[in-house]
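Peer 1: Below are the sequence and a predicted model for it; my questions follow.
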Amino acid sequence: MVLLIIDTQKLITNKSLYEFGTFVSGVKSLIKKARENDVEVIYVRHDDGDGGELVKGTEGFEIYEEFKPEENERIFDKNVNSAFKETGLEEYLKEKGEKEIIIAGLQTDYCIDASVKCGFEHGFHIIIPAHANTTVDNEYMTAEKSYEYYNEYMWNNRYAECISSEAALERMKRR
């Protein structure tokens, strides 16, 4: 089991996100419990490349301070929605024999969705703790509706096991 924290970068981790406080608190709890139970915490950052807002080397590209990686924790950088495409993450996890991934981060309807589906297609058991992903309003749905759509309808029992935060924390203790 690993905890995968996706795109929680300074530029986009802010109060415009749906249930921001609950999200921050939940992700911090997951990271803390993972570290206490020797569950590897892995981070993924998104790089838009030249001309984009999230660009390697800028302050906004770095991981949000409250989720800051420890020195020994791995960081994979990506330039597409999926954490698995051409990052080395899939190979790293398979080499270690990992089968379960707890996914948390940003944004529900973009990189989390792509990573959940790709992780599933690569044979991983994906676990999504409640309120450990979030997003902003888009032109079609509010952030709340997007969160509900993916967590309660799209992923659950199809691509992932969507469980309470408490259940995810308990799983890390029992592994």
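Peer 2: Done, it's in.
Peer 1: contacts and neighbour counts: CA atoms only from here.
Peer 2: Will do.
Peer 1: ok, for Gly26, nearest residue in space, not its chain neighbours?
Peer 2: Computed as CA to CA, 6 or more residues apart in numbering, the closest residue to Gly26 that is not its neighbour in sequence is Ala132, at 5.7 Å.
Peer 1: also this one, for the comparison:
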Amino acid sequence: MDLQRNSLGLGRRPALLLVDMIVGFTSSRCPLGTDCPDVVEANRQLLERFRALSLPVVFTTVVYHHDGEARVFRDRIPHLNVLKPDSEWVHVDPRLAPQAGEPVIPKQWASSFHRTGLDAWLREQGADSLVVTGLTTSGCVRATVVDGLQYDYPVVVPQEAVGDRNPEAHQANLFDMHAKYADVMSLADVLAQLPLPQTV
């Protein structure tokens, strides 16, 4: 039986956090990746709205500089070793290229918060809630969503803006995140919670 839960939605100044929307995960040319044009498009729509509203936008990437970083994680998933600083795989998908003032935070583990400056940056921006998107639903997205809650941010996950290599894992993790850690909703409903940009 599901626990009773409250929908918290977005605050007055949400931040958009794009988790690992990097070429290594958005291209099937990489052993870690899968082609996901629909997920990229959903992220593009969110970027467009957040930028028009001058709301905080932040990206993450995964990059390993030496063999000692995240040793156990990399021993378990050897394909992670392709994520080197000089590889194309660690760059944000060019369809979602960051703009000035939108940091790309490097990480070595699943959560975007673990041993990074993400929380400090969000506090500096005055962010009071998070829209978490990216890849993969059952991996780095879920880990980031759980830590987002643990850092006291209400978290919203637009279901079309996250993806996974395994459809069953995708659905199961959306269900579980919504049950405990975040509001999982449609992209249309997330956009509806954001104001429309002012037109001149």
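Peer 2: Perfect, I can see it now. Note that the structure is a prediction, hence the values are computed from the model and not measured.
Peer 1: Please state their TM-score.
Peer 2: Superposed pair, TM-score by TM-score structural alignment, normalised by the length of the first structure: 0.88. Supporting alignment: 167 aligned residues with a CA RMSD of 1.8 Å.
Peer 1: how close does the alignment partner in the second structure of the residue nearest to Gly26 of the first structure get to Trp89 of the second structure?
Peer 2: Alignment note (TM-score structural alignment): Ala132 of the first structure maps to Ala161 of the second structure. Ala161 of the second structure sits 20 Å away from Trp89 of the second structure, taking CA to CA, to the nearest Å as the criterion.
Peer 1: Looks like Val39 of the first structure contacts Val2 (just checking).
Peer 2: Yes: the criterion here is CA atoms under 8 Å, and Val39 of the first structure meets it with Val2 at 5.5 Å.
Peer 1: By residue count, which helix of the first structure is the longest?
Peer 2: In the first structure, assigned by DSSP state H, the helix with the most residues is helix 20-36.
Peer 1: Measure how buried Ala100 of the second structure is and give me the count.
Peer 2: Neighbour count of Ala100 of the second structure, defined by other CA atoms under 10 Å: 6.
Peer 1: That one corresponds to which position in the first structure?
Peer 2: Under TM-score structural alignment, Ala100 of the second structure pairs with Glu71 in the first structure.
Peer 1: how about the helices in the second structure?
Peer 2: In the second structure, the segments counted as helices under DSSP H are 23-26, 37-52, 71-76, 118-125, 142-150, 167-180, 187-193.
Peer 1: need those in TSV with distance to Leu83 of the second structure and mean neighbour count, can you?
Peer 2: Output for the helices of the second structure, formatted as TSV (distance: least, CA to CA, whole Å; neighbours: other CA atoms under 10 Å):
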stretch	distance to Leu83 of the second structure	mean neighbour count
helix 23-26	8	26
helix 37-52	20	17
helix 71-76	10	13
helix 118-125	20	15
helix 142-150	19	20
helix 167-180	23	16
helix 187-193	30	14
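Peer 1: nearest to Val132 of the second structure, of these?
Peer 2: Closest to Val132 of the second structure of the helices of the second structure is helix 142-150 (CA to CA; 7.0 Å).
Peer 1: That closest one against the first structure, how far on average?
Peer 2: Compared with the first structure after fitting, helix 142-150 of the second structure deviates on average by 0.6 Å (mean CA distance after the TM-score superposition for the first structure).
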